[in-house]
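[1] Turn this into a structure:
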Amino acid sequence: MESNNVQIHVEDEDRLSKLPDDILLDILGKGNMNTCIRASFLSARWRHLPSLLSHISLDISDFVISDDSFLNPTVVDEAMACMTKVARISLAVSGRKRTMKAVSLRVVLTSNYLCDICFFNATTTLFRHLSRLFLYNARFDELQMDRLLNSCEQLQHLELDNCDTGDEPVLKTNIPNSKISYLKLCSCLFEKVEFLCLPKLSELHYELSYSLNTPFSLGIVPCLEEVRLVCKMASYQSGYNLSELLHGTKEIHALTLDFEGEKVWMLPEGQKLHSLFQNLSKLFIHGIYAKFGLSWTITVLEAAPFIKTFGIKVCDHVCTEKNRRLYAKRINPWQKNNKLNSSRHLNLTRLEFGGFMAVKKHLQFVRAVMDYASSLETILLEDKDPCEYCDEVNSNRPILRQVPSFQKINASKK
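    Take a look at the predicted model:
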């Protein structure tokens, strides 16, 4: 009887092994590359399959136990070594011709892997087919960055997190043949980035650095349509002029400004904003300190006559108060420019309000927008975003009943 059970079990295994490569590849493609490589060693039938995958995703987080592990350089080095081995196996040449369609890479470059030639040589094929690249904790000069990006012929999505250029204060990107359409820079220590030529760039997310001067400049970016700028002003910074940051752009349709609950760093510029906003169809102002007024945002809105979607988000994080000394005093240079033009009617069709509470100030703002936007069709009200750190601070306070997210209200007027 036991012999029969073993025979049935073996037959079941053989039945799985007899599946065609395309089905087995689809099964392997559901997991991460680390899991795929481990699975391939369980059966000789599966051994060659990782090298046939058309979509490869290598993520450093799949090789560590938790996010806290990134604080340990030894653990990160071991994870990078393991990841490099997986890259070699997954990119090994097989007997069957391979069509690689997309590659995603997320790495942390510590001292042992900082611009490591062995790492990049081991993944030459990967970089040639790379479509998505995430770099963390990397230091490179302009030449190294150009070499990397020029070798990524199919790169469309690039994210840099906590990167810097060492002793060189300015990073210049001049890649006429680049296919990069999405670029995000977060917590980077560049004094300035000059985007000289990125012809396919359509979406830019930039967390503004603690720079005393204009943190970036735009050159040839004819396809740029969506921009998100985030900044928590340090105590030694004064503010930025949007006309300088976005100088040379003509096709921006969606703009998000995020103050992260701190000082409003966008300075009033009068008619310059009218020229800058002339093609905007979506404008979002996020991270407005909860104690600031809101009517000033409508005066900003008046500078954009063709906006259809307008969103604000109020920020009230008690968890950040202990670090207040690091940031500038909370002031709003627009607070004195909150007189509305009663003769101008807004063309809004949609209003979004994040962090909404049923308090007088918020209700008056919604009513003011309704009065100025005769074409308004939809209003979306959203409770504030959850924050576990704020929850810890408020752990001894009574829990307030939360308003359901995104309640929909008809914006009809009587």
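
[2] alpha carbons only for contacts and neighbour counts from here, please
    Will do.

[3] residue boundaries of the helices in this structure?
    For the chain, the helices defined by DSSP state H cover 2-17, 21-28, 33-40, 73-90, 117-122, 124-128, 142-151, 242-245, 271-276, 296-301, 360-372, 388-393.

[4] Now tabulate those in JSON lines and tack on distance to Leu189.
    Shown next, in JSON lines, are the helices of the chain (distance: least, CA to CA, whole Å):
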{"stretch": "helix 2-17", "distance to Leu189": "51"}
{"stretch": "helix 21-28", "distance to Leu189": "39"}
{"stretch": "helix 33-40", "distance to Leu189": "31"}
{"stretch": "helix 73-90", "distance to Leu189": "20"}
{"stretch": "helix 117-122", "distance to Leu189": "23"}
{"stretch": "helix 124-128", "distance to Leu189": "25"}
{"stretch": "helix 142-151", "distance to Leu189": "14"}
{"stretch": "helix 242-245", "distance to Leu189": "17"}
{"stretch": "helix 271-276", "distance to Leu189": "28"}
{"stretch": "helix 296-301", "distance to Leu189": "30"}
{"stretch": "helix 360-372", "distance to Leu189": "37"}
{"stretch": "helix 388-393", "distance to Leu189": "26"}
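
[5] Pipe these into JSON lines and attach mean neighbour count and distance to Phe134 per row.
    Compiled in JSON lines, these are given as follows (neighbours: other CA atoms under 10 Å; distance: least, CA to CA, whole Å):
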{"stretch": "helix 2-17", "mean neighbour count": "11", "distance to Phe134": "35"}
{"stretch": "helix 21-28", "mean neighbour count": "14", "distance to Phe134": "23"}
{"stretch": "helix 33-40", "mean neighbour count": "18", "distance to Phe134": "16"}
{"stretch": "helix 73-90", "mean neighbour count": "18", "distance to Phe134": "14"}
{"stretch": "helix 117-122", "mean neighbour count": "14", "distance to Phe134": "14"}
{"stretch": "helix 124-128", "mean neighbour count": "20", "distance to Phe134": "12"}
{"stretch": "helix 142-151", "mean neighbour count": "16", "distance to Phe134": "12"}
{"stretch": "helix 242-245", "mean neighbour count": "16", "distance to Phe134": "24"}
{"stretch": "helix 271-276", "mean neighbour count": "15", "distance to Phe134": "31"}
{"stretch": "helix 296-301", "mean neighbour count": "19", "distance to Phe134": "34"}
{"stretch": "helix 360-372", "mean neighbour count": "16", "distance to Phe134": "39"}
{"stretch": "helix 388-393", "mean neighbour count": "12", "distance to Phe134": "26"}
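
[6] how about this one, so we can line them up?
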Amino acid sequence: MNLNRVGCQLRDLREIDRPIKLPDDVLLNIVERMSTLDAIRTCIISKETLKLLTMLSQIIIVIGTTELLRINGVVADVTSMILRTRAPQIPIRNLKLKFILRGDDHLKIGRSVALAMVTQEIDVAEFEILTNKGSYDCTRADLLFFATQFKAFIGECPDAFGGLTRLHLQNLRFGESDIPNILITCKRLESLHFFLCDAGPRSVLSVEHARLIELDITHGYFSTVELKYLPKLQRMSYNNWHYAKNPLVLGFVPQLSELGLANAYVNTDRTIRISQLLINGSLIRSMYLDFRSGKIWVQPECQKLLAPVLGNLRLVNLDNLPEECDIAWTLFFLEAAPSLEELCIIVWDHKCHIDSRQSYSKKTDLKWEPSTADFKHKNLAKLTIHGFESNDSFTRYVTHVMKAAVNIRVVSLHDKKVCKHCTGKFSHVKVRPSSYPQTDEEKDLLSRKITGSLVATSHAVIQFRPSCYYSPPVMEIL
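    You can find the predicted model right below:
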């Protein structure tokens, strides 16, 4: 939708009067299901429906970055108009705004939201704040400038930030005390996302907040992120840290149940020990580790060390393991997590993820031996492998899991993923041929090979799936 056209239509409203023969509550129900900009376009067709704009309980203005670059000022004007003219006795269930730190646009949005925070009830409020320069083009000076600009913004509109429940920030390099001060100001905050935000190289981020439920950090030159006091935190993810030491230190996080870590390259032989990482995270139920087709940076550990921290683990997803790495090491999760219900492994040399600094020699082929030959697991119900090959390494692995997991029901074996971007950009790079079974006869033969050594008849269904075509998401980063 063209917001300039909306502005013209609003100015010419007196010339528009198309009668609509529907009750207000029905019309309001219809427009509430639309995006806010579509709701505006709908309501301006009649004087009767224009009043519906003052009754909206959901205000969502989120448009693509390219369009936002062009009409960021119009977004600010429309936001201000809606919030100034709506009926204050009607609570706002959901306020979600995406805008750029540019000129006075963000201040206009902030002031109108601050007024609404003081005069109206707002259940959920979210800012997604972009900068006027692309993340991958930002210099150190740019990061410092944008952070200064943001600090002035939050200082000018503390009531707006005080009522936020979700905040997305990018391309900001703060001073040492700035992020703690932001968290103090955003006292209602439940979800915080940082992209390329930090307090300088090798800075330590200590996070304390009484209400934060979700924290997501991508890039940023923190040496460590300390989750110091977060009594309600449930979900944490940290992607692409830059230093060799443990990326996280868990303090008081009694509700943390989902943890995601992703990294393509760690320039050291050091590995992360989960027994140390999760020393205060024994309630973790879901763990996602993405190796970005690079080095395996997790150290397999024995059951004795891991059992105290993995006792509640239900789901493990190990993504983008390098293709030449034997996946037998992943069995240490099965042995150490008695409540595990689902294990998903994706083996893939995804070229989009491989750092130019990496060499295949730096990818670690980890060795691990089970602590007991007759180990049994009673809760695993599903094993999924993407990038499965018809070789002894994979077939032995699946057989081993089916022997150990006495109640397993589904074994889902997929061909390797195919990335359309990789296929075009890296067409000159030789791709390892797949030995995935193609015909029904090959699949049946492989199934019998896997189950042939099982002492008892397994109730598990072995499923063969075709390759999954993957298109990299378009990052909404200027």
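
[7] How alike are these chains, TM-score-wise?
    Once superposed, the chains reach a TM-score of 0.78 (TM-score structural alignment, normalised by the length of the first structure), with 385 aligned residues with a CA RMSD of 3.7 Å.

[8] re the thing from before, list just the one of the helices of the first structure that sits closest to Arg47 of the first structure.
    helix 33-40 (4.6 Å; CA to CA).

[9] Quick check: the closest one compared with the second structure, mean distance?
    Compared with the second structure after fitting, helix 33-40 of the first structure deviates on average by 5.1 Å (mean CA distance after the TM-score superposition for the first structure).

[10] Need the residue closest to the centroid of the first structure.
    Lys184 (5.6 Å; CA atoms, centre = their mean).

[11] what's Ile100 of the second structure in contact with, if anything?
    Residues in contact with Ile100 of the second structure, defined by CA atoms under 8 Å, 6 or more residues apart in numbering, are 68-69, 72, 106, 129-132.

[12] any idea what sits nearest it, other than its immediate chain neighbours?
    Leu130 (4.6 Å; CA to CA, 6 or more residues apart in numbering).

[13] Need the counterpart of Lys184 of the first structure in the second structure.
    Using TM-score structural alignment, the equivalent of Lys184 of the first structure in the second structure is Asp216.

[14] Which residues are in contact with that match?
    Contacts of Asp216 of the second structure (CA under 8 Å, 6+ apart): 192-194, 236-238.

[15] can you rerun that using 6 Å?
    Residues in contact with Asp216 of the second structure, defined by CA atoms under 6 Å, 6 or more residues apart in numbering, are 193, 236-237.

[16] Pull the contacting residues for the counterpart of Glu342 of the second structure in the first structure.
    Using TM-score structural alignment as the criterion, Glu342 of the second structure maps onto Thr309 of the first structure. When contacts are counted by CA under 6 Å, 6+ apart, Thr309 of the first structure is found next to 282, 348, 350.

[17] Mind checking which of these are in strands?
    282, 350 (DSSP state E).

[18] quick one: which of the contacts of Thr309 of the first structure is nearest to Tyr113 of the first structure?
    Lys282 (41.5 Å).

[19] Name only those of the contacts of Thr309 of the first structure that count as buried.
    282, 348, 350 (16 or more other CA atoms under 10 Å).

[20] Now do the second one against Ser374 of the first structure, distance only.
    In other words, Leu348 of the first structure. Distance of Leu348 of the first structure to Ser374 of the first structure, computed by CA to CA, to the nearest Å: 8 Å.

[21] same question, the last one
    According to CA to CA, Arg350 of the first structure stands 11 Å off from Ser374 of the first structure.

[22] and if you look at Glu168 of the first structure?
    52 Å.

[23] ok, now Ile312 of the first structure?
    From Ile312 of the first structure to Ser374 of the first structure the distance is 19 Å (CA to CA).

[24] Equivalent analysis for Tyr389 of the first structure, please.
    Taking CA to CA, one finds Tyr389 of the first structure at 41 Å from Ser374 of the first structure.

[25] re earlier: could you find the counterpart of the residue nearest to Ile100 of the second structure in the first structure?
    That one, Leu130 of the second structure, aligns with Val108 by TM-score structural alignment.

[26] if I read this right, its match contacts Ala138, doesn't it?
    No. Val108 of the first structure is beyond contact range of Ala138, at 7.0 Å (criterion: CA atoms under 6 Å).

[27] which stretches of the stretch 151-300 of the second structure form strands?
    Applying DSSP state E, counting those that start in this stretch to the stretch 151-300 of the second structure gives strands spanning 166-173, 191-198, 203-208, 214-218, 222-229, 235-239, 248-252, 258-262, 286-290.

[28] where's the first one relative to the chain centroid, distance-wise?
    This means strand 166-173 of the second structure. 14 Å (CA atoms, centre = their mean, to the nearest Å).

[29] And the last one, by the same measure?
    Strand 286-290 of the second structure has its C-alpha centroid displaced from the chain centroid by 11 Å (CA atoms, centre = their mean).

[30] Likewise for the fourth one?
    Distance of strand 214-218 of the second structure from the chain centroid (CA atoms, centre = their mean) equals 8 Å.

[31] With stretch 123-134 of the second structure instead?
    16 Å.

[32] Same check on stretch 74-92 of the first structure?
    Distance, centroid of stretch 74-92 of the first structure to centroid of chain: 25 Å (CA atoms, centre = their mean).

[33] okay if I get the contacts of Ile100 of the second structure as JSON lines plus distance to Leu445 of the second structure?
    Below are those laid out as JSON lines (distance: CA to CA, whole Å):
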{"residue": "Leu68", "distance to Leu445 of the second structure": "56"}
{"residue": "Leu69", "distance to Leu445 of the second structure": "57"}
{"residue": "Asn72", "distance to Leu445 of the second structure": "60"}
{"residue": "His106", "distance to Leu445 of the second structure": "63"}
{"residue": "Ile129", "distance to Leu445 of the second structure": "55"}
{"residue": "Leu130", "distance to Leu445 of the second structure": "54"}
{"residue": "Thr131", "distance to Leu445 of the second structure": "57"}
{"residue": "Asn132", "distance to Leu445 of the second structure": "58"}
